[in-house]
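Asker: Below: sequence and its predicted model.
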Amino acid sequence: MGLKISVIGTGYLGAVHAACMAELGHDVVGVDTDVLKIEALAAGRSPIFEPGLPELLVSARASGRLRWSTDIADVADADVHFVCVGTPQKPGEYAANTDYVFGAFASLAPHMKAGSVAVGKSTVPVGTVPRVLEVLQAGVCEGVDARLIWNPEFLREGFAVKDTLTPDRFVYGVEREFAEANVARLDEVYARALAAGTPRLVTNFATAELVKVSANAFLATKISFINSMAEVCEASGGDVVALADAIGHDERIGRKFLGAGVGFGGGCLPKDIRAFMARGEELGLAESVEFLRTVDATNVRRRSRVVELVRDVLGEDVVGAPVAVLGAAFKPNSDDIRDSPALDVAERLVALGVDVRVHDPEALAVARAQRPGPGYVDTVDEALVGARVVVLLTEWQVYRDLDPADVAEQVAGRVLIDGRNALDRQRWAEAGFTVHALGRPTIPPAS
């Protein structure tokens, strides 16, 4: 028998979590203030591109286990309340904006019932959760205990459904009061995954707050490390892909996240490492997180390198030169354009006067609405025809599958800049292209 669950906030995290909780057999209500988003979800339509989510929304709707509302009062009978609101970067600052988190818990508190548990899933700066607990304690009705547990999410965009239903670990941050009961209740929620052997770690609040940002800081560091090595390879004639393969065989290092290229983006890694820096400085630990400034700077520098390559290829004929940019989303299998390296590069090229033609299989609608600067085209052919340079910036499979010989017949200049080291350079060279790839020697066209 499933529990009654509420999910407050139905963005990327909340929509996925609500649908997955219903899939696990729980009775779920998702709540958000965005009327259009709730209407779409209620109709079984996903507001984001995330593989597997549309199917879950349809099946959950048919089962009757998932409903959506704009009224926070509809959470009142829930046993467990998941708060899944965002913590975006503050405008003009590195710090995270936690206003939505405190607002959500303040709105939830009067509707908690005796025995119910509030569960925070948002990524917050260390030291936030005790203040969240104070908000709950101040807002719950008389006779209701403010029970709180922090359960950070570890979702990868493009794999969020899998990561929710079959995660690689659970982390529960608890206080001493109600700790045993809170853990037991959350164990009920995740019973299926726990029975399958998913590890579960119980920590204090501070550790739970630090887990997600620490993981993201480490992954970002690994990416920027290999991109720093790419810069060395470019200067010395080395091949960063071969280098990554070689060091990746060391089991202490591993090959994952050693893909050199235009760098990371999205709604997590960039803002999380910046928020980590800001919080470290607030705690008087600026030196402890100073390395993250180098990580961030290296990441941004790789985008500049792509722009430099395009400018070098075009020479003095930059203004009006047609350039195909393949990719707008920050990664494949997502329509998320937050801090997208691809769009950053495209916008910088537009500023130089380049005739930029951006294509993406899924992110065009959101890109046109939120980042209207570059020219967007609906098909790959529209991007390629007459282009003097082809720039791959998001490694969608549709771009990996392009036939270089066919592309050669469409473009005006046979120059490829592979910003993700995702394509078969030799095949493109055999089709007559000069191939530039970050951190690798340039390959001239085959004679």
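Answerer: Arrived safely.
Asker: contacts and neighbour counts: CA atoms only from here.
Answerer: Fine.
Asker: what's the burial count for Ser304?
Answerer: Using other Cα atoms under 10 Å, Ser304 has 16 other residues around it.
Asker: show me what contacts it?
Answerer: Residues near Ser304 by Cα atoms under 8 Å, 6 or more residues apart in numbering: Val345.
Asker: do the one 3 residues further on as well
Answerer: Val307 makes contact with Val345, Arg348, Leu349 under the criterion Cα under 8 Å, 6+ apart.
Asker: Tell me the one among those residues nearest to Arg440.
Answerer: The nearest member of the contacts of Val307 to Arg440, counting by Cα to Cα, is Val345 at 19.5 Å.
Asker: circling back to that earlier point, a markdown table for the contacts of Val307, including secondary structure?
Answerer: Converted to a markdown table, the contacts of Val307 look like this (DSSP: H, G, I helix; E, B strand; the rest coil):
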| residue | secondary structure |
| --- | --- |
| Val345 | helix |
| Arg348 | helix |
| Leu349 | helix |
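Asker: Dump those into JSON lines; add neighbour count and distance to Leu165 as well.
Answerer: Shown next, in JSON lines, are the contacts of Val307 (neighbours: other Cα atoms under 10 Å; distance: Cα to Cα, whole Å):
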{"residue": "Val345", "neighbour count": "23", "distance to Leu165": "35"}
{"residue": "Arg348", "neighbour count": "17", "distance to Leu165": "40"}
{"residue": "Leu349", "neighbour count": "22", "distance to Leu165": "41"}
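Asker: report the longest helix in this structure, please.
Answerer: Longest helix in the chain, counting residues (DSSP state H): helix 205-236.
Asker: now it, how far from the centre of its chain.
Answerer: Counting by Cα atoms, centre = their mean, to the nearest Å, helix 205-236 is centred 15 Å from the centre of its parent chain.
Asker: And it, what does it pack against?
Answerer: The contact analysis (3 or more Cα pairs under 8 Å, 6 or more residues apart in numbering; DSSP states H and E) places helix 205-236 against helix 129-139, strand 148-150, strand 170-173, helix 240-248, helix 269-282, helix 291-314, strand 440-443.
Asker: this is the comparison structure:
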Amino acid sequence: MRISVIGCGYLGAVHAACMAQLGHEVVGVDVDAAKVEALASGSAPIFEPGLEDLLQAGAASGRLTFATGTAAVRGARVHFVAVGTPQRRGENAADLSYVDAAIEGLLPHLAPGDLVVGKSTVPVGTAARLQERLDEAGSGAVLAWNPEFLREGFAVRDTISPDRLVYGVPAGEPGERARTLLDEVYADALGRGTPLIVTDYATAELVKAAANAFLATKISFINAMSEIADAAGADVTALADALGHDVRIGRRFLNAGIGFGGGCLPKDIRAFTARAEELGRGESVAFLKEIDAINLRRRQQMVDMVVEALDGSVFQKKVTVLGLAFKPESDDVRDSPALDVAVRLHGLGAHVVATDPAAIPTSLRLHPQLGFATDTRDALRGAEAVVLVTEWPQYRDLDPVEVGGLVASRLVLDGRNVLDAAAWRAAGWTYRGMGRP
């Protein structure tokens, strides 16, 4: 099939490259000329394992092209909308201006029978409104909503081999037409038995919002338990292990630490809350405000731990911060707890030297006042405290004996509870975790 992808940020670039890998002819459209040029040359503007290889393969095959003008979508039968829905400035609600602009840009180029597919995370009710706009313009196109469930660092795998597919389609013949076209797009995954849920617009929109709300709740729950563990002298990691053996609960997302960040969970739970309030059901998700509050205060708790460990002041003390991205295998620093901790420590007068395998360039643009080191050993040299805040494998696997010779003081604070506390203590380090005695 010939497919267009409107918006070539994190979601759109991955989707376009993966669709070309599956054999479709794909054109990606974005207003950012520099981004389009980079993608067309096979260079990924974001760090995502496997993406650059797919971009280069797609370009070499001729199946993947990029353009800045929506006229390039002509001839495509399916048009994916993958633009951002950031948080509105000064509000919790989602900014849908990019989604609306994408639909308006598509209208002159749609042909009867075309399918427009929303992949952006939007408040419930958006799809029905956009279908009305397509009808009002006489486009003859049908809208479907096909939420994404990508994990940064695994986005290529999750696109090519999804754990489920969700189609939100209208009733009757238009919905059947939409399903037929989407089945053709995802023929490879469906042929391998990927579960498919076909539903209405509202349910498809809620699936994404509810999934992110549940994951955020699970993370903040264990972080709340971590706070109790700190007060009681318990070990939250052992607690999580015990809870995780209950198949109704599971162990994943029960890792206490400095909390979640990135471009999805924080803004999506806020947008979900705002939309529920608009629908007159704010009380149904009022708990999400506390989930958000728990998550945000974990960052200050990490900073407070560092200050306490350094005898009440970090002023003019060298603090090495291991990690800047909000999670490993990503260069994404949007709402990153790790970067936030580094900035807060700097604000207290610490000499912060931060390092990260992928996120230094993005962090440097946002916070040039911080110190950065590309080499972990250079970052550690002379440190009076080491703070692990992103659980990259190379930080989890550090040899405490070897790196002990680099630092000025063997003090490590584990903001992700991933280090072997016994091994670090045996090597002469003072080890402190979050919710660990």
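Answerer: Arrived safely. All values derive from a computational prediction rather than experimental measurement.
Asker: about what we covered before: quick check, nearest of the contacts of Val307 of structure 1 to Val415 of structure 1?
Answerer: Among the contacts of Val307 of structure 1, and counting by Cα to Cα, the member closest to Val415 of structure 1 is Leu349, at 16.1 Å.
Asker: quick one: what's aligned to the closest one in structure 2?
Answerer: Under the alignment (TM-score structural alignment), Leu349 of structure 1 maps onto Leu345 of structure 2.
Asker: Please tell me which residues of structure 2 the longest helix of structure 1 aligns onto.
Answerer: Alignment note (TM-score structural alignment): helix 205-236 of structure 1 is matched to residues 201-232 of structure 2.
Asker: Flag every buried residue along that stretch.
Answerer: 201-209, 212-213, 215-227, 229-230 (16 or more other Cα atoms under 10 Å).
Asker: what are the ranges of the strands in the stretch 301-437 of structure 2?
Answerer: With DSSP state E, counting those that start in this stretch as the criterion, the stretch 301-437 of structure 2 has strands at 318-322, 351-355, 371-372, 385-388, 411-414, 430-433.
Asker: and for the third one, what span of structure 1 is it aligned with?
Answerer: It stands for strand 371-372 of structure 2. The aligned range for strand 371-372 of structure 2 is 375-376, by TM-score structural alignment.
Asker: buried sites along stretch 400-416 of structure 2?
Answerer: Neighbour counts over stretch 400-416 of structure 2 (16+ other Cα under 10 Å) mark Pro400, Gly404, Leu406, Val407, Ser409, Arg410, Leu411, Val412, Leu413, Asp414, Gly415, Arg416 as buried.
Asker: got those residues as TSV, with distance to Met1 of structure 2 columns?
Answerer: Formatted as TSV, the buried residues of stretch 400-416 of structure 2 follow (distance: Cα to Cα, whole Å):
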residue	distance to Met1 of structure 2
Pro400	54
Gly404	57
Leu406	57
Val407	57
Ser409	61
Arg410	59
Leu411	57
Val412	54
Leu413	52
Asp414	49
Gly415	47
Arg416	44
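Asker: Of all pairs in those residues, which one is the farthest apart?
Answerer: Maximum pairwise distance among the buried residues of stretch 400-416 of structure 2 (Cα to Cα): 22.1 Å, between Leu406 and Arg416.
Asker: quick one on the thing from earlier: what's the average per-residue distance for the match of helix 205-236 of structure 1 once overlaid on structure 1?
Answerer: Compared with structure 1 after the fit, stretch 201-232 of structure 2 shows a mean deviation of 0.5 Å (mean Cα distance after the TM-score superposition for structure 1).
Asker: ok, now which ones touch Glu25 of structure 2?
Answerer: When contacts are counted by Cα under 8 Å, 6+ apart, Glu25 of structure 2 touches Met1, Arg2, Ile3, Met19, Gly62, Arg63, Leu64.
Asker: make that Val207 of structure 2, sorry
Answerer: Contacts for Val207 of structure 2 were tallied using Cα under 8 Å, 6+ apart; they are Pro147.
Asker: Can you find the partner of Arg414 of structure 1 in structure 2?
Answerer: Using TM-score structural alignment, the partner of Arg414 of structure 1 in structure 2 is Arg410.
Asker: Now its match. Nearest residue, chain neighbours left out?
Answerer: Nearest residue to Arg410 of structure 2, sequence neighbours excluded (Cα to Cα, 6 or more residues apart in numbering): Trp429, at 4.6 Å.
Asker: mind listing what the one you found touches?
Answerer: Residues near Trp429 of structure 2 by Cα under 8 Å, 6+ apart: Pro400, Gly404, Arg410, Leu411, Val412.
Asker: Same question for Arg147 of structure 1.
Answerer: By Cα under 8 Å, 6+ apart, Arg147 of structure 1 lies in contact with Gly115, Ser116, Val117, Ala118, Leu133, Phe178, Asn182.
Asker: Kindly report the same for Arg400 of structure 1.
Answerer: Ala422, Leu423.
Asker: Which residue in structure 1 aligns with Phe66 of structure 2?
Answerer: Correspondence of Phe66 of structure 2 to structure 1, assessed by TM-score structural alignment: Trp68.
Asker: Now do the closest residue to that match other than its chain neighbours: how many residues are near it, please.
Answerer: Once flanking residues are discounted, Trp68 of structure 1 sits nearest to Gly30: 4.7 Å by Cα to Cα, 6+ apart. Here the number of neighbours of Gly30 of structure 1 (other Cα under 10 Å) works out to 29.
Asker: the helices in the stretch 51-200 of structure 1, which residues?
Answerer: Using DSSP state H, counting those that start in this stretch, the helices of the stretch 51-200 of structure 1 run over 53-63, 99-108, 129-139, 160-165, 179-189, 191-195.
Asker: now for these, which one comes closest to Ala73 of structure 1?
Answerer: With distances scored as Cα to Cα, the stretch of these nearest to Ala73 of structure 1 is helix 99-108 (8.3 Å).
Asker: Appreciated, that's everything.
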